[in-house]
Structures are given as structure tokens and as C-alpha cells.
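[1] Sequence first, predicted coordinates after that:
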Amino acid sequence: MYRRIKNSVITGIVVALMIIFPLNAQEQSIDLSGAWKVTLNTATNIEDNSLGNNKLKGIIQLPSSLAQQGFGIKTEGSEYGVLTPEYKYLGVAVFEKEIIIPQNWKDKLLTIFLERVLWQSKVFIDGKNISTQDALGTPHMHHIGSLSPGKHQLVIEVDNEMIHNIGDKGHAYGAYTQSIWNGIVGKIEIRAQDPTYVHSVRTFSLIDKDQLKVELDITAHKDEKANIQLQIRELDKQEIVRELNVTRKIKGGSNKLEISLDLEGKLKKWNEFDPTVYILTAEIATKKYSDYYETEFGFQEIGHNGTNVTINGDPVFLRGNLDCVHFPLTGYPSTNIEDWVKIFKTYKDYGLNHARFHSWCPPEAAFKAANRVGIYLQAEASIWIDWWMSVDMKAKGRPEMDTKGYPKGLGLDPDRDTFVIDEMNRVVDTYGNHPSFTMFCIGNELGNSDFDVMKGWVADLKTMDNRRLYSVSTARKITEVDDYMATHYIQGVGRTRGLNGPQTDWDFEDIYSQMNIPIIAHEIGQWPVYPTWDEIDKYTGVLKARNFEGFREVAERNGIADQDRDFKMASGALNQILFKYEIESFLRTKSCAGIQLLSMQDYQGQGEALIGWLDAFWDSKGITTPQKFKQHLDETVPLLRMKKYVWNTDETFEANAQISHYGQYPIEGGIIIATILNDKGSILKEERWSIKDLDIGSLTDIGKFNFPLNSIDHAQKLTISLALEDSRFKNTWDIWVYPSNLPQIDEGGIHFANSLHEEALKALKNGEKVLLFANQLGTDKNSVELNFHPLYWSLTFFPGQGKTNIGLLVQNEHSAMKKFPTSFHSDWQWESIMKTSKGFVLNSTP
């Protein structure tokens, strides 16, 4: 058990650190980054996978985590189903340094600002406990009052134990992705303010009135007049766009002021296409005191029209992706804008415009980056508690799913619920001005929570701040306070996602059209891709891919380790075929508000769900390109409805063409060009349709496409193309055509067998030909059932699927495939064949 050291004296530390810190922002802050003394709890239990080479005290450079600088318990072996931290530590870490308060800070109000901490931080000044903070999704702001000029001893205790019982399976606190780290990251500083200061500023865009409403929360030292200056300028520009100077009477204590600025048409509206960001500065001055506050905002209004989210009145289709804290080098989320800009530009490269932060809220850098790039964000209040987390999963034979603390659902634990309400308010208060912050919900799949209680929390939040759309939970249940819902199933209505066979003439309109709020398809994709062993070398930071090393050892024992790239490309091709198949079904659904993919990047937890076309470092695996992926996920997408992928030559190919449009402007007119190409690239048919007046948010029928297939003289793949002339918007589909009448084959000399019985073996021994129908053979040990659709997410996390395969690797140049058109991977022409097929384990085969 950790015992606080009296008077904040760290046993075993004799070196005193005294730093003269630089003053910033007109001497209103002191940067505390640099060298600190750190001591860990020496009574911490040493885990079984410890190497015994444990560093528990010393000098650490902050900002950082303990693991980044080798503090904690050095591990060996692999964690089950997750990446393994090289160093682990769970408990209190004590950080200490001497600070110097400048003479001109006498009587100023001081705050210790810690940008990101996991989980609780306590601040001690000269041995006195001053403040405790426990936010997961926002900075820790320790208000310490005034300090006398001169030297003071600052101690910060950081505890990464589970402070409130929310379990350890969510992404704000858990080992699935970011690790349960200890340390302080991002900005670490002391901030000084006069006794009269601006506590917060909120911006409200009133587009219909061409006004910006500004709400100021001002703390005043006494009753007096204050001069207030508001200025607006565009980000990275010096020119003042709008300015207003007013005088207001303020009273001692808290003051809520509201000021409206007439904009005179000078502000651009923020959206994904034109993400113009503005800086609002608010300066307050009294006879003795002054303060300055700066915030980013966008001139934007968020709403919905019943089925679509609207930005400034225009419907958008949310082309989203789940972010579950993917930073394997550090094990914690970046606080640098540049890192997030790079991530969100990758989103844009692949046609995406939306990110959902699954059960966590990122640092402010993510919001600022999304403001600049034009990404719509859904943040959550650090919670994921579903029914299975509240029960003993070890007793059910699923130890990998066992959740620390077995947390009760929300609404059932008053102390923990107080934290959740505070966390909700902190997230909205801290990041509320960012135009990218378009949606908010409490957390993920809150299946065993009290929805009547939670909807009251959300209703209160909506009353306090109506600038975005709110939802109680991602999935599980829709309530009357929800402005939108991301879900896979609507109670009493039906499923909002799924597969519907080898065809594209289907949608979910009968489900989505019944709803009066935007419905977003939940966690689309989850199709695994085989790993390549060279990725192991990329894990040079705190998290190690020892699980991958174990996979490689298994592959080596099975004699297939050298085929990892081939397996990746084959499984990756099927991954992309199914992404396209699913995504287009939602674009064909007029009332669908969007999708949230799971995901474009790999997920390192839950049994290594390697489901992305990017790896965990956001690097491409080479299984698709931005240009190819954007064919079926972009602001404007041509679509094709056809009854099947496989045709015969005595049939007429029939399809209906549509176009989905969610661009910045309506399409006034254009030409859609439809073509059919044969396997040589020659055009077999071309057709043109004129289109005009396509509204934003429209799904438009273009025309019917027919082509008799009797001119096809051999089995081949045809490619159907739909393109909007003189634009980048083009989409393609492959179909396969086979002769209706097959030539007679001389079967003489061929033995047909359903098993390797004595007669078949004798024929083989005599050099004769045997055709073995093996799909009914095999045992559970030497064969597996095949399925065109690969296993879902992770076999570790979802066993018992009845699937173990993730596609075919085909020797497509083999003579056996001469008259069966195929690539090196599974595609739709294999779908019917694989239904009744088996795969055999050949390890012991001679």
C-alpha cells in the first residue's frame, strides 16, 4: 500500500532541482517542462512477467510517460491479445521540483495546468495538499491561489489506478490500445491571472442574423466598471475582421455577460469544404486589473433535417472512422496539432470527413487539427460499460474479456455517476467552441445502464449548450432526447447494417426512413487482413509487438512464414471488396445519415483486430490507394444496382445507375458515362445520360443499363464503369460471365470418387486420373469449413463464429484456372463455390 511521504520529502532523492523558468505570454505563464525528480511506490507488486530490472526513482524529463524513459517494471513475454508495454507501472508516481514565483506575480491567482494525465493528479505546495483533479478527457486545472514571490516546492502525485469504477475496457482508460500509462504529457505550466479575469468564453454562431453571440464568464475582484474589447481575426492572419468595445458594470464574484457582434457578412461559414477558422480575443480592463482570453471558433450552425446531419443548413453524409487511441510509439495520444493534421489529412485522402472517438475524448490538438482540415468530430465522455463487463467472465471461460471492478451500468453507482456527469460537462465546456466538435454522447454501447437516468443528464447538457447534436449512448437504445444515433440495430424496427448476398440491388431504406433523427451505421467493416512480419520492427517505442512475434513463430512452425506478404495482399483484397460492398449499401439508402468504419487503421487490442487498410501507425499496407477507395466513398459517388455478379451468356445484363451527391454545391448539369469493358480492356458498350439540378443530399436515379451477353465467347471478367464527365467521380464494378452451354468433355479414363477408397488409390498407383470430390471429407482436426465472408473482427475476441479463414490465396496462373477467370484472391465469382467447400490442413501431408 502506498503511503504518502511526509512533508513531500522523497526518500532516496538528494539532488535538488532549481530551474529559472521562462515567462511566456506577457509573463502570464511559466513553462514547467524539463527535469523533475520522480519516485514510484516501492511497495508495488512485481508482476510475473517482470525481468527484475526495475527503475523506480530518478530524474525524468517531462512532458513524458514513465515508460518512455524506462521507469517502472520491465516486462518480458507477450500480453494476451494486446501490444505489450516494455515498462509497466500501476500506482502513484510522485513528481517534484522547485519553482520560483517572480516578484511581479505577487497577489496574482495561479493555476497549475497539466494538459493530459491518466488518471488522478494531486498538487502539493510546500508540503500542503492544495488540489485534486481526476479528468480523463480534459486538462487538469489546479487552482492554487496566490503564492509569495520566491522559491516553493511543487509536488505532483499522479495515480493511474482506476479512480472511479468505469472498468478497464474503454479507450480513455484501458490497455487495449493506448496502455494504462503514468506521467504528464502535453503542456505543463503555471498560469497567472489578476484577481479580475476572464474565466471562459463561449461563441454562438447566429447565421440567420449574421451575428456572433459571445458569452463571457468573468470573475471580478470587486464591483466596478470594466472595459471589454472583442476582436475577430482569421487564423494565421493579422487583419482584424470585426471589433467591438463595450463597457459593462461587473460585481464582485462571478459574472455572466452576453455580447452580440454584427458581422456585416465578413465571416465565412465553416464546413468540410471551406474550414475557415477564426480567433476571438477578449480583453478586459478595470482601473487596476486586466486579462486576455483567446479561443478558436468557426462560423457554423449544426442541426438535422430529420434524417441527415446539417451543417449551415446543408445535409451531409458522414463518412466516418473510429479512433480508439492509436499511438503505439508513445502509448498515449498526441497533444501536437501537426500529428493530428497528418492523421486527418489521411482521412481526407481516402474520402472521409468524420471521426468518432470511441469511449474517449482527445486532447485539444485533435479539435484544432479537425478545425483546420474540415473533419466532423464525435467525442465521448470516457465510458464503455456493457452487460458483459459487469459479470465475471473468467467464470464463463472468457478471461480475456474479464473487466476490472465489474462496473455497474451508469445510473446505478452514485459516486461513479458524479464523475461521469462532471466528465460530460468538462468535455463540452473545454472544447465547445471548436466548429469540428459536432456531436457528443456519453459513451459506447451502454447496454446495462439506466437510460431514464442518463437521458436526464443529456437533457441538462443540451439546455446548457445547444451548439451540437447529442446522444445518450452509441448503440443499444434510442431515447427521446437523442438528436442522432450511431447504431447497428434499432429496437422494434430492425438492423441498420449487414450483408445481403452477392448483389447490389438492395438498401436499408425501409429501416432508416422510419426514423426522425439521423441514423449513422455503426462500426462498418471489421474484415481482418493478414499481418506482415516486417511491421514488428516499427514498434520502436514503449509498446512492443510481441504478439506478432508469437504469430510469426506459429507461421514458421507451419512452414508459411515466407508467404506473409502474399497472404496480406490476398486477404487485403477481400477486405477492400467487402468495404466497397458495405459502403455502397448505405449510399443507396437515401435516409442514411452516414457511416462509421471500424476501421481504416488496425486495432491493436481485443485479440489483434488487424482490420485496416492502414496499420496502427497510419501507414498504408498497399492493399488500396486513396484514388481507388474514393471511388466508393466520396462527396459524390456513382452507384450501380444489379441483381448479381455472375451471369451466363444467354442472359442480358441489367442494372440501374444512381448517383449520390453531398458536395459543397448542387450539380447544375453534367453527363454520366457508362461503359462495359471486356478482359482485354475493349469497350463493349457505352451509354451517356444527361443529369441536371442535383441537390446537396440527393440520391438520383440516372437510368437503366442493358447489355445482351450472347456475344461473349468465353468465360471472362467484365468491368462496368460509371463516371461523371470532366470530374474525378468514377466508380467501377466487376462481373463474371460464363458460357451457358459447356462443350462435351470426354470423361473416359477419369475416375470419380467421393473418398480415397481402395479403387481410387489403385487408379492413382497405376498413373490414372482421379477426380476427388473432397467437400464432405475431413475431420475437425484436419479440415475447416470455408465461407466467402472472412471471420469477423478477431477470432480471439469472437470465437465460435464458425469461420477461421480470411480469404483465398489463388494460384491464378495455374493451368487449372485457364478457363476460370480469377485474380490471386477471393472475389464474388468464388462466393457460391465456397459455400459448400472445405479447406484442409496440409502440415502432415508428404
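    Received the coordinates, thanks. Given the structure is predicted, the values throughout are model-derived calculations rather than measurements.

[2] Only C-alpha atoms from now on, for both contacts and neighbour counts.
    Will do.

[3] max-length helix in the chain?
    When the chain is parsed with DSSP state H, its longest helix is helix 564-587.

[4] How far away from the center of its chain is the helix or strand just after that helix?
    The helix or strand immediately downstream of helix 564-587 is strand 594-598, counting by DSSP states H and E. The chain centre lies 9 Å from the centre of strand 594-598; the measure is CA atoms, centre = their mean, to the nearest Å.

[5] likewise stretch 793-803?
    22 Å.

[6] again, but for stretch 70-88
    24 Å.

[7] same deal with stretch 172-190?
    Worked out by CA atoms, centre = their mean, stretch 172-190 lies 18 Å from the chain centre.

[8] Show me what counts as buried in it.
    172-190 (16 or more other CA atoms under 10 Å).

[9] Structure two is appended below for comparative analysis:
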Amino acid sequence: MVNKLDLSGEWLLCLDKECKGTDLVFDDTINLPNTTSNAKKGEYNTERETGFLTDTYKFEGFVWFRKNVDFSALQCENLKLYLERTRITELYIDGKKIGRQESLCTPHIYDLNEYIGTGIHEMTICVSNVGYKTKGGHLTSPDTQTNWNGITGRIELIGYKNAHAENVMLWCDIHSKTVRVTANITGGKSEKAVISAESFNSEKSHTPEVQSFEYTDGKLDALYKMGNDCLLWSEHEPNLYKLRIDIDGDVSEHIIGMREFNTEGGKFTINGEKTFLRGKHDGMIFPKTAFAPTDLDEWLRVMKISKSYGMNHYRYHTCCPPEAAFVAADMLGIYMEPQLPFWGTITEEGEENHNQEEQDFLVEEGFNMLKFFGNHPSYCMMSMGNELWGSKKILNDIIGGYKKFDNRHLYTQGSNNFQWFPNVIENDDFFVGVRLANDRLIRGSYAMCDAPLGHIQTDKPAANHDYDSIIRPKKQANSTEVSEDGTVQIQYGTTMKTVKASEADADFIPEVPIVTHEIGQYETYPNFKEIEKYTGSLKARNFEVFRERLDEKGLLPLAEDYFKCSGKLAVQCYKEEMEAVFRSRLLGGFQILDIQDFSGQGTALVGVLDAFMDSKGLITDSEWREFCNDAVVMARFDSYVLEAGSSFKAHTELCNYRPDLKDGKLICTLTLENGVVIGKVEKNFVAEGNYTDICDVEFTLPQVTKNTKAVLALEIEGTDIRNHYDLWVIPTVEKTDISGAYIFDEVNDEAESLLKQGKTVLIVPDLSRPDNSIEGFYCQDFWCYHMFCIISQMMKKPDPVGTMGLLIDNEHPALAGFAGEKYSTPQWWEIVQNSRSVILDDFKGKKNVIVRTIDNFDRNHDLSLLYEYEKDGGKVVVCSCNFDKLSHFPEGRAFIKSVVDYVRN
């Protein structure tokens, strides 16, 4: 029988910043579980961090917790202290050191048998958040959940009166419909275990028979039969069981799910059926508390939100979540991939900077993760770290050791390891990366320091991209060059470093599932209304600084428009990015970075949800699921911008990982914004495998007198599977008549004379003279301008452009002939790409900006590609676009005509 004594509540507190460990003065108290920061203990921090959130009670050092504990309160034969989540701990009883534990990912458990029944003793726990054997990645970073100090989750004495099971491992076999139960049995005289199970979290109920098993020498190895009616676990049916092991009345309860997560060729499978990973990056950002929760409700909340955005997979970046996260994922059907807390280089003995102590710690941490959390059905995958370099042999050996110990999961050497030099080692079950060779790119966007850039950054918006020809190329790709000394410069976190590398294999074709790494990273401007949400010890002082910078430039009234318009462009980029992976029939999945804002690394606001996992109002979850779900219907076409009277052609297809969708009817309509239906197509189809080519559609576009939005809508009748595309129909403009308009490349004497006559002149600057301007770049800024600008400069690579889309005065008469939204849409791509935005920071006098380019919050330039101002009784209109190049495109000619008509009239 097990008894527990809850030790939560008030403890004496001593903050030991100098880490002396002597002359301790316990002059304060704290309620545990908690962190010192969340409890607002210590000195108030007045710093204003701009690269991440500010911990207003940041503390690094030793923290001592003391409490008198009655060890006679539990009648038992075996006694343990259980600390669910903490940092490095040392335990003292009456001043005597009991032990030290260092796991950052798993519970700390201390044996206290010598104190059973001995009455009241003084228990002191020292927690250190300095001196880690590894840097800890996102587990200890100020960019994510902070380097907190404290104890979170359960804090309790656990007493076992009789025999009890330890190190329980549960091996579910869906083919034999059995669960192999292995455990070490401690204490007691019985040599019989009684095992039972009962289903929960399922529509159907199932209770297998109670079964008894003999064991000897304290070793239980039983094969529990689940019966022919056992329920399987998956994302679609997360059926669970509570499996109980009863030994002499001591009952331990474990959550299991009957599942087999495996691979077949280039695909993942769940219970023999192919699945596609729709993954979310997670660094355990919880701004209200600054630490990962240990309660089930909060994990259910955030994971339900992720599921509502179509996700079925979580990739933990250099961290492992607590038990409650796995339970929530079990209940919701989420495939989890925890990762060792490591971001660096794995070296061999004798190599430069070799750290065997760190390596041993990380290996042991992985075994701890498997021991404590490996029984959960949601624990499907495991990764060795993020963007690792070094010894492939050591990485392979580490995975081999884990597989020998626990083969219930799939393993990979890491996320985007060796970067430009991707490889698959013998023990890899799947590959995670961003490229297969220097120019074989498998995501849509990259930093300038990691160029070449992706198709969403370089290509005109289209709905036709996939990665199949990159995964299985017909011709050899370019290799990445290595310097004479065998090294290459790489981005490393928020900085750069030089690593040893070998030549990349240009013909590299993985035979395991390929997961594209950290796709997306499209930034939005800060929403300063979020500042008031930071009510805990973490404060968004970075937002406050960004707001002040914008105000200093006189642009603060534009802040909300900046946020909304940059966000709308980010959503467009995400849609195109996501559909590219769903069209790619040779991909195994993706891991997006991210649907949630990232609080650090310069402040990377890349989410459609804020850091609290609340919607930013840019797109609803149902709209997002149109292009991110277990079934996605898509159109494939070359351009969102169409000339009036032309023929629009598209191919329709279905990516389908929904088990019950075998056939259906596609309804495809093209409708103008005024409700006029241009055409409609209906097509019955049979869903063949996971990808179905449904049909081609073709519609003749009507003549229009102004830019007109048309919506291509796709729907699978009787289901929630639908999608839509906003197209732009451009009126036919054969050639722009510029007669009667005064056009110059600068305000010269002739222009001055016209202005004094009250005329309006159009200035179209010579873009070959780029002074005081920034190049046109349609795509949203990648991740965070500030961070990657610094890295580019360190690596002597080009700076990122850093702009964040357009804010358009779409009711201005200069755009009367070029109707559109307030934000960037594809009809502006040619215009932006063939422009340079003028920096107006030092402009004297009043001006009216018609098309504003949104600059990033670090630089905050006042930018425009179309603006006007009054001068000498006349008006100057400046359009910093290349009219010659624009004249080759329907939208370019329409834009020129609209601007020239305004100037002339």
C-alpha cells in the first residue's frame, strides 16, 4: 500500500546569490511548488531587455528551502522524497547531506529509508540554477521559459508499506494484442502480481480480464492479454487504458495506449496506416509563470488550441516537457518528440573542446526521459538535439544505446544536424532538415546568412510548389563548398561559429521519412496591446522599448495598422508554405516555427497566436485548417494575378490522411467579389491512397474596369474540407498614355518651374542610384531582423532587407484604378520587387504617404514607395518604382495608369 505526504505549502527561504552555502539566513518564506521569480522573491530587476521578455525577479545562484517534516506520519517500509520538476538539487536532513541530483527534465527522487518512523526532522533542499553540465538549450534559456529557480509540480514523501513496482516499462503490441509488463519489485513477501486494465478517453468501453503473474528475484516480466476487442490509440481515436499492477495491495496505475508508431518507406505509420506529421515547434513558453506547467488542465488548454489549428505533432526544441504534457497528448492524440537539452557539437575523446562529463550527462538524461515518460503512447519520437555538429559515430552509438534499452519509439540524430551537409546515419529512423544539398531546399524561407533563399521569398506568389523533384532530383545539385582548412561558418543560435565539415553529398536521398524543419518563421509587427497581458514576473519591456522607438519616429499612430497589415502578409506566406508541404507526396511531415509567437532571440513574433496561445485576430482556427489538417483540398495554379478576359486554369488535388474519407464530390466555384459566379465545377472522385488528383478546371475571366478580387472556393461536399484562394483580376491596359503628365527622375529646374505654376509633377527616381532607400522585398521578414542582421554581419553575408509588407491607403485617388486591400496582396509583388522604398526619416515638412512600406521594429524607418507633398504652390508625387519593368505585366501597367491618371487629373 502506498501513502503520500504532501509537502507543498510554506517553506522557509534563503537566497544565496554568491553560492556560499554557509551562514544561511532564512529570513523569508515561499509557498511551494513555485519559482522564486513567480513568487517575486529577491531584488527587483529594472533592466529593459529587448531580445526577450524581462524577468523582473531574475535570480541565479543557490536557493535554500527549509521545512520541518514529520517522518512518522507515514507507516511504511520504503520511503522516498519526490520532487517533480526542478534544477540541480542537494538534499539535507538535519544538516546531513543525503545526495545530489542534476536532471533538468525528469523528477528527482531521494531514498529516505533511514528516517522511517524517526519523528520530526529539518529538511533542507538547495536548488541551483548555475553550474549545469550542459547549457540546457530552451530548457534554461531567457528566450523561452527562463532560467528559473525553484521546485514545480509534486513535492511529496512517498511511503510504500509492502511490495511495490519500480522501473515499470510497458510494451504494447497491437498484433498480438498484448502488453508486456516489466518491473523491479521492491519489498514484500508475495511473488504474485495482479494486472488489470480499463479503457477511458474513448467512445467505446473495454475491460480486459484480470490476470495474475508469478515473478521471482524481484523481477516481473509478464505478458498481459488485452483481448481481441482492444482499442487502438491514434490521433483520430486516442483510446487509452488505465493499467494497474497490484502487488500485496500496493497498486500502481499507468496510462497506456495500444499503438505502433513506425515508418514505411518515406512515410510514418500509426497502427499500420500512413500518417503525415503536422508539427508545432515548442520551447515551453508560458509567459504568465515563466515555467512549464505541471498541471494537466493547462497542457490540455494549449494542446487543444494546437489541435484546433490542425496540428497532430509537437517537436520540443532542446527540452522535454513534464508528465502532464504527455498525459494531455495521450488524451488528445498528439505525437510527441522530446529532445535532449543540447545545441552544440558532439565530439570524440581527444578532439578539441571535448567534454565527456557533458556528454555523459546528456546520455543519462535521455535514459531518464525514457524511464519516466516512455510508457506514454504519445511519446513516439526522440531527438538528440538541435542543429548538432561533430561525430556521427558518437551520435549513432548514443541512439543505438537508446534503441537497445527502449525500441518503442523512433529516433533521429537531431533537428537540422550538419545544416548544409545533411546525412542519415545507421540508427536514424527519420530525417529532419531544411535542405538536402546547398540548393535542394525543402522549406520556403531562410535567413540571408543561410542563403539561398526559399521560393516564397524569391518567387512570385503561386499555388504550384512542391518538394518532390527536390527530394528525388533528376539532375545533380550543387554541393556546399568547404574552406581549405575543412571548416565552414554556420549560424549557431543567436550568433555564429566555425565548425569542421566534410563535402556534402549532392545526390543525398534519404530512404527514411523526411520532416522539413522549422518551416515558416514569418514575422509580424508587435501588437502593443499585448503589453497589459504580462501580469506576472515576466514583463514585455521589449514591447515597451519598441513602442517608444516607433513614437520617436512619429509613427506610433500607425502601430495597429502595422500589426494587422504585416500579420495579413505573414498569413499569406504561411498558407503558401503549408500548401507546398501538403502537395509534396514524398515528405513525411513538417515542424512549423510557429503558430505561436517566440518571445526571445531578438523577439521573433512569428505566430498567428501570441505567446499566451491566444489568437492575434489575423486568421481563425477554421480558416487555418483549410490548409493545415488531416485532409487538405488544394488548387494548383501559376499566379494569383490574372488579366481580364484570359483563361484561368487550375488542377485540383486532395491530400488525405483521414481514415474514413474514401470518396467524395468536389465542388469548385469561382466568384467575383460582387457575388457574380463566373463558373462552377462538380466532380465525383475516389480517394486513392493519401493523394488524389481530382480534376482540372478552367474558367474564362470577365472584363473588368478596375482590379477585382475573385475567390476560388473548393469544398468536399458533406465534409469540413474546404479551401479558398483570393485571386486578382486586372483590367486590360495595353499601354500607359503618359501624355499630359509631367514626369521626371528628380525635382530639377523644369519641375521647379511647373510647381510654381501650381502643377503636379511625378518623380520616378532612377533606382540605379540607391541612396537613402531600401530594396523592394515582397515577402515577410524572416524570424527577427535584429538577430539575423547581427549574424549576417558576423558571417560577412548580406543583411536581410527587413521589411514587413505594405500599409496602403487604398482609398486614395492615386489608386482609384488599382483597387485592393490595405495590406500586401499578390498584385503588388511585381510593383514591390521592382521598387526601392525611400527612407523619409529626415523629410522636412508635411507629406502624405500613399503606399507605405512597413519597417521592422528594430530599425523603424519611415518608408514609402508612393507618396506626395506640396512644394512651391504645386504638388510632388514620388513613385520609386521601375516603370519600364512594370510595363511588362498587366498589374504593372494598371498601377502605372492609376498613378499617372492621378497626376494628370
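    Structure's in. What do you need? Note that the coordinates shown come from a computational prediction; the quantities given were computed from them, not determined experimentally.

[10] quick one: TM-score?
    The TM-score (TM-score structural alignment, normalised by the length of the first structure) is 0.88; 775 aligned residues with a CA RMSD of 2.4 Å.

[11] circling back to that earlier point, output the contacting helices and strands for the longest helix of the first structure.
    The contact analysis (3 or more CA pairs under 8 Å, 6 or more residues apart in numbering; DSSP states H and E) places helix 564-587 of the first structure against strand 519-525, strand 594-598.

[12] mind running it again at 10 Å?
    Counting contacts by 3 or more CA pairs under 10 Å, 6 or more residues apart in numbering; DSSP states H and E, helix 564-587 of the first structure is packed against helix 509-512, strand 519-525, strand 594-598, helix 626-629, strand 636-642, strand 652-661.

[13] any chance of the ones you listed in TSV, plus distance to residue 55 of the first structure and mean neighbour count?
    TSV is the format used below for these (distance: least, CA to CA, whole Å; neighbours: other CA atoms under 10 Å):
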stretch	distance to residue 55 of the first structure	mean neighbour count
helix 509-512	56	18
strand 519-525	41	24
strand 594-598	38	25
helix 626-629	45	15
strand 636-642	56	24
strand 652-661	58	20
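
[14] Export the ones you listed as CSV, with columns for distance to residue 81 of the first structure.
    Formatted as CSV, these follow (distance: least, CA to CA, whole Å):
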stretch, distance to residue 81 of the first structure
helix 509-512, 36
strand 519-525, 20
strand 594-598, 18
helix 626-629, 29
strand 636-642, 38
strand 652-661, 40
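
[15] Ok, which of the ones you listed comes nearest residue 473 of the first structure?
    Judged by CA to CA, the one of these that comes nearest to residue 473 of the first structure is strand 519-525, at 11.8 Å.

[16] That closest one versus strand 594-598: what angle between them?
    20 degrees (axes from the mean of the first three to the mean of the last three CA atoms, to 10 degrees).

[17] State the span of the second structure onto which strand 519-525 of the first structure is aligned.
    Mapping strand 519-525 of the first structure onto the second structure (TM-score structural alignment) gives residues 514-520.

[18] Superposed on the first structure, what's the mean shift for that stretch?
    If you overlay the two and look at stretch 514-520 of the second structure, the average distance to its match in the first structure is 0.8 Å (mean CA distance after the TM-score superposition for the first structure).

[19] How far off centre is that stretch?
    Distance, centroid of stretch 514-520 of the second structure to centroid of chain: 10 Å (CA atoms, centre = their mean).

[20] could you list every residue that touches the residue nearest the centre of the first structure?
    By CA atoms, centre = their mean, the first structure has its centre lying nearest to residue 323, at 1.5 Å. Residue 323 of the first structure sits next to 171, 355-362, 378, 596-601, 603 when contact means CA atoms under 10 Å, 6 or more residues apart in numbering.

[21] what does it align to in the second structure?
    Looks like residue 323 of the first structure aligns to residue 282 there (TM-score structural alignment).

[22] Test my guess that residue 396 of the second structure contacts residue 429.
    No - the criterion here is CA atoms under 10 Å, and residue 396 of the second structure misses it with residue 429 at 11.2 Å.

[23] Touching both of those two, which residues are there?
    412, 413.

[24] Compare these two (neighbour count), which wins?
    More crowded of residue 396 of the second structure and residue 429, by other CA atoms under 10 Å: residue 429, with 22 against 18.

[25] per the alignment, the more buried one corresponds to what in the first structure?
    So residue 429 of the second structure corresponds to residue 483, using TM-score structural alignment.

[26] Name the SS class of that match, please.
    Secondary structure assignment for residue 483 of the first structure (DSSP: H, G, I helix; E, B strand; the rest coil): coil.

[27] Next up, the contacts around it.
    Contacts of residue 483 of the first structure by CA under 10 Å, 6+ apart are 303-304, 306, 309, 439-440, 462, 468-472, 516-519.

[28] list the contacts for the residue in the first structure that residue 842 of the second structure lines up against?
    Residue pairing (TM-score structural alignment): residue 842 of the second structure is matched to residue 844 of the first structure. Contact partners of residue 844 of the first structure, counting by CA under 10 Å, 6+ apart, are 558, 782.

[29] Residue 592 of the first structure too?
    Residue 592 of the first structure touches 307-309, 317-318, 496, 507-509, 511-513, 515, 517-521, 585-586, counting by CA under 10 Å, 6+ apart.

[30] change it to 6 Å
    residue 512 (CA atoms under 6 Å, 6 or more residues apart in numbering).

[31] Not counting the match of strand 519-525 of the first structure itself, show me its contacts.
    431, 432, 433, 434, 443, 587, 588, 589, 590, 591, 592, 593.

[32] What lines up with residue 340 of the first structure in the second structure?
    Aligned partner of residue 340 of the first structure by TM-score structural alignment: residue 299.
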